[in-house]
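Engineer: I would like to see how this sequence folds:
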Amino acid sequence: MNAQLDMFGTGETVPKEKSRRRPTSAIAAVDVTMLTHVEMADALEATGDYRILRRLAKPAPANQLAPGFGRIGVVVDTETTGLKQAEDEVIELGAVAFQYSDDGRVGDIIGVFGAFQAPSKPIPPEITRLTGIMDEMVRGQSIPMSELEAFLAPADLIIAHNAAFDRPFCERLNPLFADKAWACSNNEIDWRARGFEGTKLGYLMNQSGLFHDGHRAVDDCFALLEVLRQPKGGERAPFAELLESSRLERVRVWAEYSPFDKKDVLKARGYKWSSGEDQQPKAWWTEVDAGMLETEKAYLEAEIYGRSDFTLTTKHLTAVSRFKR
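Structural biologist: As a prediction, this is how the structure comes out:
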């Protein structure tokens, strides 16, 4: 009996009569009864008419540290009851620890941590729809802090795909997060220059030929690490770029008392509005590399204020101090 591939399985064939589509010329001569699912997927991709998404594999942690990878990174992700960092709560924390080298090579996964935590209020329905996490799943659950601290203690770098969101929630959970260097894989990698059409994790996964069960903390950690370790088009892996970016000193610049009619000009340059929460200036702000501070001052003088006698509020940031609330 002729057979063809069930694209979402692994290694078995299914009856051909389940599909009415005729095979393309590139695979018409292949005896599909002899092909595994993986081989069929490869054959379809080889035609140039198909793009196949493969389910993300989650490898088991290595039993011992590999030589040549002297650093430890931890990818973290939180699922929360909402977006308000001062009010909402973490309901799930996931983390995947891995080895890396000083030159940006990613080594083995060496640990996985995942835990639920019951919030003080019922989980909003929209959060359950997004994450699949229900009140029954977290009832009576709490994150074991001693285990979390032991997991985080050796980490040289914490990575989140939206560190400005995850870091404040993590620091509320445990102060150990506050003393670690952080990197943001969303903001500190030029994904568009790498040929990606968006920066959301789902987009990055799909354009890397993968799919996964999104919006669950540990699964998202595995997904992000896989995207970070994959070079696309032969260039160095995204993690190497992220590591390099995290080592740079940055400067946050607030354009205080800038003219109202310049707001669109500032937005076009990448400035964001700060409402003045957490003792921050109420003003448009941006971050630049420390070496570009004088260039940014010159821009503000020429394009925003039209004068040189303005006071510029700045704050120097490293990976330890960035992305804090």
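
Engineer: please make it C-alpha for all contacts and neighbour counts, starting now.
Structural biologist: Noted.

Engineer: quote the end-to-end distance of stretch 186-199.
Structural biologist: 6 Å (C-alpha to C-alpha, to the nearest Å).

Engineer: quick one: the helices in the stretch 151-300 of the chain?
Structural biologist: Along the stretch 151-300 of the chain, counting by DSSP state H, counting those that start in this stretch, helices occupy 163-173, 201-207, 217-229, 238-246, 263-268, 293-299.

Engineer: elements contacting the fourth one?
Structural biologist: Which is helix 238-246. If contacts are counted by 3 or more C-alpha pairs under 8 Å, 6 or more residues apart in numbering; DSSP states H and E, helix 238-246 sits against strand 182-184, helix 217-229.

Engineer: which other helices and strands does the shortest one contact?
Structural biologist: In terms of contacts (3+ C-alpha pairs under 8 Å, 6+ apart), strand 182-184 is packed against strand 157-160, helix 163-173, helix 238-246.

Engineer: now the last one and helix 217-229, what's the angle there?
Structural biologist: Think helix 238-246. Interaxial angle, helix 238-246 versus helix 217-229 (axes from the mean of the first three to the mean of the last three C-alpha atoms, to 10 degrees): 90 degrees.

Engineer: another sequence for comparison is provided below:
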Amino acid sequence: MDASDDYRLLRRVPEEPPIEPDDGSPTMSVAVVDVETTGLDPDSDRIVELAIRRIRMTLDGRLVGLGERRSWLEDPGRPLDAEVVRLTGLTDADLEGRRIDDRTAVSVLRASDLVVAHNAGFDRPFVERRLPQVAGGAWACTCNDVDWAALGFEGRSLSHLMFQLGMFFDGHRAASDVAALIAMLVHRLRDGRALFEVLLETARRDTVLVDAVDAPFEAARVLRARGYRWNQRDRRWRREIGEEALGAECEWLDRKVYSSGGAPAYSRVTWRERHA
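Structural biologist: Presented below is the predicted three-dimensional model:
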């Protein structure tokens, strides 16, 4: 059945993935992280579950070390919305009086060279607001730092990507998502590269954040079509590009957005600032 094109066999994500021999190759300590929260806004919502597992990876994506599974529930101090209960299965009774072990969580994160999450733009602000001692570390995002379409995948949700990798897991709980992420990182593509290697190549590359400061209202359509996204907090159109594309982007902005005056703002982004 596994060899037939008429069937697709899915395997459950293992809780304990196999560890390969350590041959002395350079490695990185990686904290794989996921959170469940009361909502989408890190300024007003709270973490209700935090899961972390530290792993040691070679730069070519071999898992050579596996730390302890760690997961904590935390009482947000207010009742959960019905949608959160439906998605996670957590209830107010499950969370009552529970608290994240700050000392352990901070120790694991600060001892890691890199933090990986599937949607780091969501997880990172929540983690750093709850544990400000770990702010400023290097982060990578398996959702947005991998060009999944170029690799032949459809969509970017964790469950759908894992399905395409031939695996399934019980989603919407932080510990299950962390196990799935580890399985994703060590998975090898048809060209022999591990997904961790693909992620690392993109995530460690510096980029440029382009802010279309004071862009005229009528430029919104062309900015959106160009790939800019509206940042509600700073109230400006924003796009992250590779350093090699900066010259062409400046020229395009001069012609399409600032022909009557004004100029964008630029800032360099490393994996220590990205997704914050």
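
Engineer: follow-up on the earlier one: of the helices of the stretch 151-300 of the first structure, flag the one that's most buried.
Structural biologist: Of all the helices of the stretch 151-300 of the first structure, helix 217-229 has the most neighbours on average by mean count of other C-alpha atoms under 10 Å, namely a mean of 22.

Engineer: quick check: that helix compared with the second structure, mean distance?
Structural biologist: Here helix 217-229 of the first structure, set against the second structure after superposition, deviates by a mean of 1.1 Å using mean C-alpha distance after the TM-score superposition for the first structure.

Engineer: could you tell me where that helix falls in the second structure?
Structural biologist: Under TM-score structural alignment, helix 217-229 of the first structure corresponds to residues 174-186 of the second structure.

Engineer: how about stretch 156-173 of the first structure?
Structural biologist: Going by TM-score structural alignment: stretch 156-173 of the first structure matches residues 113-130.

Engineer: other residues contacting that stretch?
Structural biologist: Stretch 113-130 of the second structure is contacted from outside by 28-35, 40, 42, 46-47, 109, 134-135, 137-144, 158, 181, 275-276, using C-alpha atoms under 8 Å, 6 or more residues apart in numbering.

Engineer: nearest to P61 of the first structure, out of the helices of the stretch 151-300 of the first structure?
Structural biologist: Closest approach to P61 of the first structure among the helices of the stretch 151-300 of the first structure is made by helix 217-229 (11.5 Å; C-alpha to C-alpha).

Engineer: so what touches the closest one?
Structural biologist: 56, 58, 75-79, 92-96, 105-106, 112-114, 161, 201, 204-205, 208, 212-214, 237-239.

Engineer: among those, which ones are in strands?
Structural biologist: 75-79, 92-96, 106, 112-114 (DSSP state E).

Engineer: pick the one among these closest to A193 of the first structure.
Structural biologist: Using C-alpha to C-alpha, those come closest to A193 of the first structure at V106, 21.0 Å.

Engineer: could you measure from the closest one over to Y203 of the first structure?
Structural biologist: 22 Å.

Engineer: give me the neighbour count for the residue nearest to R110 of the second structure when sequence neighbours are not counted.
Structural biologist: Spatial nearest neighbour of R110 of the second structure, excluding adjacent residues (C-alpha to C-alpha, 6 or more residues apart in numbering): V134 at 6.1 Å. Neighbour count for V134 of the second structure, taken as other C-alpha atoms under 10 Å: 18.

Engineer: for V134 of the second structure, which residues are in contact?
Structural biologist: Contact analysis of V134 of the second structure by C-alpha under 8 Å, 6+ apart lists V106, L109, R110, E128.

Engineer: just the buried residues of these.
Structural biologist: L109, R110, E128 (16 or more other C-alpha atoms under 10 Å).

Engineer: mind checking how far the second one is from Y7 of the second structure?
Structural biologist: Counting by C-alpha to C-alpha, the separation of R110 of the second structure from Y7 of the second structure is 44 Å.

Engineer: do the same with the last one
Structural biologist: Distance check for E128 of the second structure against Y7 of the second structure: by C-alpha to C-alpha, it reads 43 Å.

Engineer: how about the first one?
Structural biologist: In this structure, L109 of the second structure lies at 41 Å from Y7 of the second structure, with C-alpha to C-alpha as the measure.

Engineer: for G261 of the second structure, same thing?
Structural biologist: From G261 of the second structure to Y7 of the second structure the distance is 59 Å (C-alpha to C-alpha).

Engineer: how many neighbouring residues does the equivalent of E16 of the second structure over in the first structure have?
Structural biologist: Taking TM-score structural alignment, E16 of the second structure has P59 as its aligned residue in the first structure. P59 of the first structure has 10 neighbours, counted by other C-alpha under 10 Å.

Engineer: cool, and I189 of the first structure?
Structural biologist: 22.

Engineer: corresponding residue for Y7 of the second structure in the first structure?
Structural biologist: Match for Y7 of the second structure (TM-score structural alignment): Y50.

Engineer: against D42 of the first structure, how distant is its match?
Structural biologist: With C-alpha to C-alpha as the criterion, Y50 of the first structure and D42 of the first structure are 10 Å apart.
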